[in-house]
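A.B. asks: Please find the sequence and the predicted model below.
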Amino acid sequence: MPLSGRKRIVRRETGTIPAALADLNPVLARVCAGRRVRSMEELEHGLERLLPFDALKGIGGAVRLLERALREGWSITVVGDFDADGATSTAVAVRALRSMGVERVDFLVPNRFEYGYGLTPEIVAVVAARRPDLIVTVDNGISSLDGVAAAKAAGMRVLVTDHHLPGEHLPEADAMVNPNQPGDRFASKALAGVGVIFYVMLALRAHLREQGWFEQQGVQLPNLAHLLDLVALGTVADVVPLEHNNRILVAQGLGRIRAGKGSPGIQALIEIANRKPERLVSSDFGFAIGPRLNAAGRMDDMSVGIRCLLSDDLHEARELAAELEGLNRARRETEQSMREEAMQELQRMHLESDGELPFGLCLYEPAWHEGVIGILASRIKERVHRPVIVFTDAGTGDIKGSARSVPGVHIRDALNAIAARTPAMLKRFGGHAMAAGLTLDADALEEFRRLFDSEVRRHLNADDLNGVVASDGPLEAEAIDLDLADTLRMAVPWGQGFPEPVFDDRFEVVSQRIVGERHMKLLLKKNGSEGHLFDAIAFNADLAMWETAPKMVDAAFRLDVNEYRGRRSVQFIIEHIEPAAEGTTTAEITENAEFTEG
C-alpha cells in the first residue's frame, strides 16, 4: 500500500427530502437532508432554543459555591487548559465573574512543558502561592483526582467545570459540572469546555437576578451574549460535534462578529488572519483564528492568548495578536520540519514491513516539539487513514504522546482498554473519541506499540484504512453561481459532525498551473457540459500526479467565493482529485456506497 493510502469518494444517502425543507434552496435542502435534518427547527439558531442549564448535573452546587464567593468576597483563580478551548473558557469565566461583581479574580494556565495538563498537584502548589479561596477549573479537572485533593488539603475550595470523559473515579471537588459525568441529564454531551463554563455563568446570573443581587450591589445586569464570540471560537476550535445546541452557540457568536460586536481580542485575531468580520464563517475559527491562538500554548505560554481575549483595548489586542502571529509562524516552521522527519520514518517502516504499516501507528522522536506533536499526529492520520500517536521525550524517563483517530475507533476508549489489561503501563491518559493524550515510560513503548495495534485491529479491517471523502453528489453546471456559493457558505455553522457541503463530478482539465510552489490552479469544464468553465484550486497538491497532465479527472470540491480586486467569483476548493478511470463514470464509482459519519 502506498504511504498516502487510498481515498475514495462516497456519496451520502439523502433519501426523500422532508417536506418541511421545501422552502430552502433545493441544493441546501438536499445537503441538510443528507445530514439527517428533518425540520426547520433544527436550522433555527435563536438563543431561546438553547437547552436549559438546569439539566446539567451539579449546576446548583456550582451556583451556590460561586454565590458564596461573591457574598463573602473570596479570591478566585481560574485554572484553564493551554489550547483554544481552554483559553476561551478562561476568558469567559474571568469576564463573566468580573461583570457580576467579583473583584478578585485572576487566571493561571499551566505551562505544558513544565506542569503538563490539568490541575496537577504541581500546579496547585503554584496556585497556592496566590492564596485564593476558590479554584475554578475550565476545560479540565475531571481527571485531576490528586490535584483536587492537594488543593483541598491546602485549604482551597474547588469547582470543576469540564467536558472531557471521566475515568473510573471522580475528584472530590466542592462542586462539579460536566455533561459527561455519570447521571447527567443534559441532552447534548458535545459541549466544549467553553460551552460548559458559559452555561455555569448563565445559571449564576439567573440565580443572582432572582436574589436581587445586582440591584443590591448597584451592578448592571450583565449581558452574557457579549461572550458568545468567545464561546463560538472555542467550540469550533476544539472540534467538538456541532449538534444543534452547539450550532446555536456558534451561530450567535458569528452573528455578533458579523455585526461588528466582537470583542477587541477577537477583532484583532480576525485582522491578523486577514479575514473580513462581516463574512466570517465557522471554518475561519478552525483554520485561521484558532491556530493562531493555539500557537501560544504550543510554542510558549497560553497566557498571551488569554490576555488578548481579555483585552478591552483594540490597540493592546492588536499588539498581542501580532505576538501570536509570530508564534504561529514558528509553529508552522517547526511542524514542517517534523513532518518531513516523520515521512522519512514512515517510509522506512513501510519498506521494512513489506508495505504494511501497523493499523494503529506510533511514531517516536525524542527531539520533536511537545507542543506540535498533536498537529503532526493529525497530519499523519490524514495521510495514512488510521489512528496515529506521536510521541516525544518528556524527560525523567517518560514519553508523552498525542493521539488522533479515525471513524470506528474511539481513541480514549482504546487507551482505556489497554490500561485495563496492563494497569501499570499508562501513567496518565485522557481525551475524546477522536483525540487524546497519554504519558508512559519510554521502556514500555515497544510493548505499547504492539498493544495499540492489536486494539485498533479489533475495530478496523483493511478496507477501513482507505480514506473516505464524503460527497453530497454532483451539481448541475447551471446551478453553480455566486448566489449558491453564498447561500451554502452562510446558511448554517458547518463543522465537525455537521460538515460543510462537498460535491463531486467528472471534469475536463482545460488548463493547469502551479501557484505558491505547492498549489495547483485549475480551469475545469464539467464533463458533457458546454460553456461552463470553473476556476479551482488544489492546496498542497500531489504534484507528481500532474506530471502526466491528465485530461479528465474525478474531483470532490467545496464551493467558495474568491474575492480579488473587488471582483467576486465562484471557485472550487478541491478536497480530492484523481485521474478519471477509463470506462467508468463518477456515478458508477460511488453507486450504492455506504457512508457512516465520523
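C.D. replies: The structure has been received and is ready for your questions. It should be emphasised that the depicted structure is a prediction, and the values quoted were computed from it without experimental measurement.
A.B. asks: C-alpha only now, for contacts and for neighbours.
C.D. replies: Will do.
A.B. asks: what residue lies at the spatial centre of the protein?
C.D. replies: Val239 (2.2 Å; C-alpha atoms, centre = their mean).
A.B. asks: quick one: that residue and Gln496 touch, right?
C.D. replies: Yes. Taking contacts as C-alpha atoms under 8 Å, Val239 lies within contact range of Gln496: 5.8 Å.
A.B. asks: re earlier: element containing the residue nearest to the centre of the chain, please.
C.D. replies: Assessed by DSSP states H and E, Val239 sits outside every helix and strand.
A.B. asks: contacting residues around Leu249?
C.D. replies: Applying C-alpha atoms under 8 Å, 6 or more residues apart in numbering, we find Leu249 in contact with 45, 47, 228, 231-232.
A.B. asks: Leu475 versus that one, what's the distance?
C.D. replies: Note on Leu249: its distance to Leu475, by C-alpha to C-alpha, to the nearest Å, is 31 Å.
A.B. asks: returning to what we had before: so the residue nearest to the centre of the chain versus Asp83, what's the distance?
C.D. replies: 12 Å.
A.B. asks: distance of the residue nearest to Ala62 when sequence neighbours are not counted from Glu323?
C.D. replies: Computed as C-alpha to C-alpha, 6 or more residues apart in numbering, the closest residue to Ala62 that is not its neighbour in sequence is Ala175, at 5.2 Å. Applying C-alpha to C-alpha, the value for Ala175 to Glu323 is 37 Å.
A.B. asks: Of these two, which one has the most company?
C.D. replies: Taking other C-alpha atoms under 10 Å, Ala175 and Glu323 do not tie; Ala175 has more neighbours (22 against 17).
A.B. asks: what about the helices in the stretch 1-150 of the chain?
C.D. replies: 26-34, 59-72, 84-99, 121-128, 145-153 (DSSP state H, counting those that start in this stretch).
A.B. asks: buried residues in the last one?
C.D. replies: This points to helix 145-153. Of all the residues in helix 145-153, those buried under the rule 16 or more other C-alpha atoms under 10 Å are 145-152.
A.B. asks: out of those, who's nearest Val456?
C.D. replies: Leu145 (28.6 Å; C-alpha to C-alpha).
A.B. asks: one more structure, for comparison:
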Amino acid sequence: MIHKIVRRPKVDDSHLPNTLSPLLKQIYASRGSSAEDCELTLARLLRPDTMKGLAEGAAIIADAIKAQRSILIMGDFDADGATSTSVCMLALTMMGATKVDYLIPNRFDYGYGLSPEIVAVAHSKGAELLITVDNGISSIEGVAAAKALGMQVVITDHHLPGKTVPDADAIVNPNQVDCNFASKSIAGVGVAFYLMSALRAELSKRNWYQEQGLAVPNLGQLLDIVALGTVADVVALDCNNRILVEAGLQRVRAGRCRAGITALLEVAKRNPARIVASDFGFAVGPRLNAAGRLDEMALGVETLLCDDMMSARRMAAELDGLNAERRDLEADMQQEALKSLASVELNEAELPWGIALFQEDWHQGVIGILASRIKDRYHRPVIAFADAGEGEIKGSARSIKGLHMRDLLELINSRHPGMILKFGGHAMAAGLSLKAKDFPAFEQAYDQSVRELLKPELLTGELVTDGELIPNEMKLEMAWELRNAGPWGQEFPEPLFDGYFKVIQQRIVGEKHLKLVLETECGQTMLDAIAFNVDLTTWPDATIKHARVVYKLDVNEFRGNQTLQLMVDQIEAM
C-alpha cells in the first residue's frame, strides 16, 4: 500500500540550544521536546515516590528477604517479561536474597498471566511470595488462588487495568487509578526497575547491607537490560523512557553490558560500540522473543542472566536458530493470510474495516507478528487467531492510530457477554480467547464495532516526514548527527524525509530487496539507497526514471568504510 505523505509543519524551535544544528533543532521541536528533554541524564528520571504501591511493594519484599522466605518472580513470555524477570532476579541476588527463583508460563500450556493453574505450579515449588512482572493486573482468579494457598502477591505491571483489579498485597502499575507517576508509557521492565530501586532504598533504611556485610548494589548495572526491554516492547519513548534507554545504550557502547546481550548482538552482526535503539528493536528483541514464541522463554532469561561469554554465545546461537524458524513460519502464515484476503483486495470497498483471520494450523507464537504484518499492509486493525485446543482459539490483535484496541474489545464484551472468554492489553496491541465456534459471530461483531469507532479517513495510511533535505544536508556527517541524537522509537520517531529523485540504477539483492542509485532532481548529488521487501510485481522496472522516495539517512559500514545510504520506507514511481 502506498501511504499518503504528510510533512510536519514548521514549528518554533527558539527554545532549544543553539549547539544543535538547525535541522536537529527543528526535528526535536516538532516532537515536542523542551530544552530539558535534550539532557538525558539519570538525574532527571521521575521520582519513584510518585508511583502508587511502590513503597508497599518494597516493604513486603524487604520483609521476605529478611525472613528468608521463598520469593518467586512470575514473568511473561515476551522480551519485556524476560528482561523484567532478569532485572528482578539479578537485583534481588545483589541485595542478598537467598531464596529467589523465577517461573515463566509456557504460553501453550498455561497461557498469559498469573492463572490459577500456574499458581498451583508456583505453590508446588514452595513459593511464599509471588512478584509478577509485566503481567498480573488482570489476574483476579490467579491472585485469589495464590492468597487461598497462603502466598503473598506483589503485582508489577504496566498494562491497563479493568474495572476490577486483583486483591494483591501490593499493586505497582502507573496506569492504575490514582497513580501520579507521570510516565504512563513505561514498560514492564521499567516498573520492575523502579520497584527494585525502591527496595534497595528500603533495605538501606533498615541497615540491611551493613548487617549482612554487603555493599549497597549499583542497580545502574542493569540498565542495559532495562533499555532492551523498553525498546523491544515498543512503548512510547517519552522523556523518562528515553533516559532509561540512553543510559542502557551507553553501557553497551562502553563495553559494560551483560554477556548475553553482547552475544545476541554478535549473532545479529551488530557492533556494540555503535549500537542504537533500533538495534534492540529489530535485531536483539526478536531473537529474545523467539524463545517465548516457539519454545520456553526460560532460555531467553538464562541468556540475560548468564555472566559467562562462552555459555552466552551458545544460548544466543540457539535463540538465533529459533528466530530463523520463527521467520519461516511467519512467512508461510503471511502467504496464507494474503491468499484469504485476495478475493476482496481488488475491491477495497469489500475489505473489512477490522480484519479477523483464523486458520487451525497457525502457530500461536507467531500470530502477533502476523497480525502486525497484515496491519501494515492494509492499514486496518487486525486480529489473527490460532487453535488453542479444547475448542478454543487465541487471538493476537494489532491496531492503528485512532482505535484503542483494548477499549474495542471491552465494547464487544459488553454487547456480547460470554463471547470473549478473556482479554487484555492496551491501545495498540491486545490478546483474547474465544470458543472456535464463535469466531464467525465475533468476526462480524468486531468489524461492526471498528466501523462505529474508527473514522474513515484513518483507513488511509500516512507517512509523516520531516520534509525535504537540501543536497548540502545529505551528508555522512548529518547521518551521524541524527543517529547519535536518539534514542528514537515509538512516539519519538526517527527522522524521516521525502523528496523527488532520478532513478539511475536499480537491481534486486537478497531476492526481495531493491538496491538503488538515486540522483537529486537538481543533479547535484548521487546517493546509494536500499528498499527492503519491495513489491516484485513493480520493481525492478527499467522504464521508471523518476520516483518520490520516503527515506531515513543511514550510515553504511562495509569493510571498515563508512558511506551515506538512504534507507527507503516508501518508493513511488512518478
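C.D. replies: Ah, there it is. Since the model is a prediction, treat every value here as computed from it, not as a measurement.
A.B. asks: And the TM-score between these chains?
C.D. replies: Here the TM-score for the pair of chains, by TM-score structural alignment, normalised by the length of structure 2, is 0.98; 573 aligned residues with a C-alpha RMSD of 1.1 Å.
A.B. asks: thinking again about what came up before, please point out which of the contacts of Leu249 of structure 1 structure 2 shares.
C.D. replies: Counting by both residues aligned by TM-score structural alignment, their matches' C-alpha atoms under 8 Å, structure 2 reproduces these contacts from the contacts of Leu249 of structure 1: 47, 228, 231-232.
A.B. asks: buried subset of those?
C.D. replies: Buried among these (16+ other C-alpha under 10 Å): 228, 231-232.
A.B. asks: tell me the contacts of Gln211 of structure 1?
C.D. replies: No residues are in contact with Gln211 of structure 1 under the rule C-alpha under 8 Å, 6+ apart.
A.B. asks: Next one: whichever residue in structure 2 pairs up with Leu440 of structure 1 from Ala337 of structure 2, what distance?
C.D. replies: The alignment partner of Leu440 of structure 1 in structure 2, by TM-score structural alignment, is Leu434. As for Leu434 of structure 2, its distance to Ala337 of structure 2 is 20 Å (criterion: C-alpha to C-alpha).
A.B. asks: same check, this time on Ala144 of structure 2
C.D. replies: 40 Å.
A.B. asks: What of Gln68 of structure 2?
C.D. replies: 52 Å.
A.B. asks: And the two? Which one has more around it.
C.D. replies: Of the pair Gln68 of structure 2 and Ala337, Ala337 is the one with more neighbours under other C-alpha under 10 Å, namely 18 against 15.
A.B. asks: would that one count as being in a strand?
C.D. replies: No. Under the criterion used here (DSSP: H, G, I helix; E, B strand; the rest coil), Ala337 of structure 2 is helix, not part of a strand.
A.B. asks: wait, doesn't Gly75 of structure 2 sit right on Ser86?
C.D. replies: No. Assessed by C-alpha under 8 Å, Gly75 of structure 2 is found out of contact with Ser86, at 9.2 Å.
A.B. asks: Of the two, which one has the most company?
C.D. replies: Gly75 (32 against 27).
A.B. asks: And the more buried one, what's its match in structure 1?
C.D. replies: That one, Gly75 of structure 2, aligns with Gly80 by TM-score structural alignment.
A.B. asks: Next up, the contacts around that match.
C.D. replies: Counting by C-alpha under 8 Å, 6+ apart, Gly80 of structure 1 makes contact with 86-87, 89-90, 107-110, 118, 137-140.
A.B. asks: which among those end up buried?
C.D. replies: For the contacts of Gly80 of structure 1, buried by 16+ other C-alpha under 10 Å: 86-87, 89-90, 107-110, 118, 137-140.
A.B. asks: Return the closest of those with respect to Val390 of structure 1.
C.D. replies: Gly118 (20.1 Å).
A.B. asks: Check the alignment and tell me where that closest one lands in structure 2.
C.D. replies: Under TM-score structural alignment, Gly118 of structure 1 pairs with Gly113 in structure 2.
A.B. asks: what's the distance between its match and Arg327 of structure 2?
C.D. replies: For Gly113 of structure 2, the distance to Arg327 of structure 2 - C-alpha to C-alpha - is 26 Å.
A.B. asks: Please apply the same query to Met405 of structure 2.
C.D. replies: Applying C-alpha to C-alpha to Met405 of structure 2 and Arg327 of structure 2 gives a distance of 26 Å.
A.B. asks: With neighbour numbers in mind, choose between the two.
C.D. replies: The residue with more neighbours, out of Met405 of structure 2 and Arg327, is Met405; 26 against 16, by other C-alpha under 10 Å.
A.B. asks: So that one sits against Arg398, correct?
C.D. replies: Yes. Using C-alpha under 8 Å, Met405 of structure 2 is in contact with Arg398, at 7.4 Å.
A.B. asks: what about the strands in the stretch 301-450 of structure 1?
C.D. replies: 361-364, 388-395, 398-404, 426-431, 435-441 (DSSP state E, counting those that start in this stretch).
A.B. asks: Identify whichever of these lies nearest to Asp504 of structure 1.
C.D. replies: It is, among those and with distance given as C-alpha to C-alpha, strand 398-404, at 26.9 Å.
A.B. asks: counterpart of the closest one in structure 2, which residues?
C.D. replies: Mapped onto structure 2 using TM-score structural alignment, strand 398-404 of structure 1 covers residues 392-398.
A.B. asks: so Lys502 of structure 2, which of the three states?
C.D. replies: strand.
A.B. asks: measure it to Lys515 of structure 2 for me?
C.D. replies: Applying C-alpha to C-alpha to Lys502 of structure 2 and Lys515 of structure 2 gives a distance of 14 Å.
A.B. asks: Figure out how far stretch 137-154 of structure 2 is from the centre of its chain.
C.D. replies: Stretch 137-154 of structure 2 sits 27 Å away from the centroid of its parent chain (C-alpha atoms, centre = their mean, to the nearest Å).
A.B. asks: In structure 1, what range does that stretch match?
C.D. replies: Counting by TM-score structural alignment, stretch 137-154 of structure 2 corresponds to 142-159 in structure 1.
A.B. asks: likewise stretch 447-454 of structure 2?
C.D. replies: Taking TM-score structural alignment, stretch 447-454 of structure 2 hits residues 453-460 over in structure 1.
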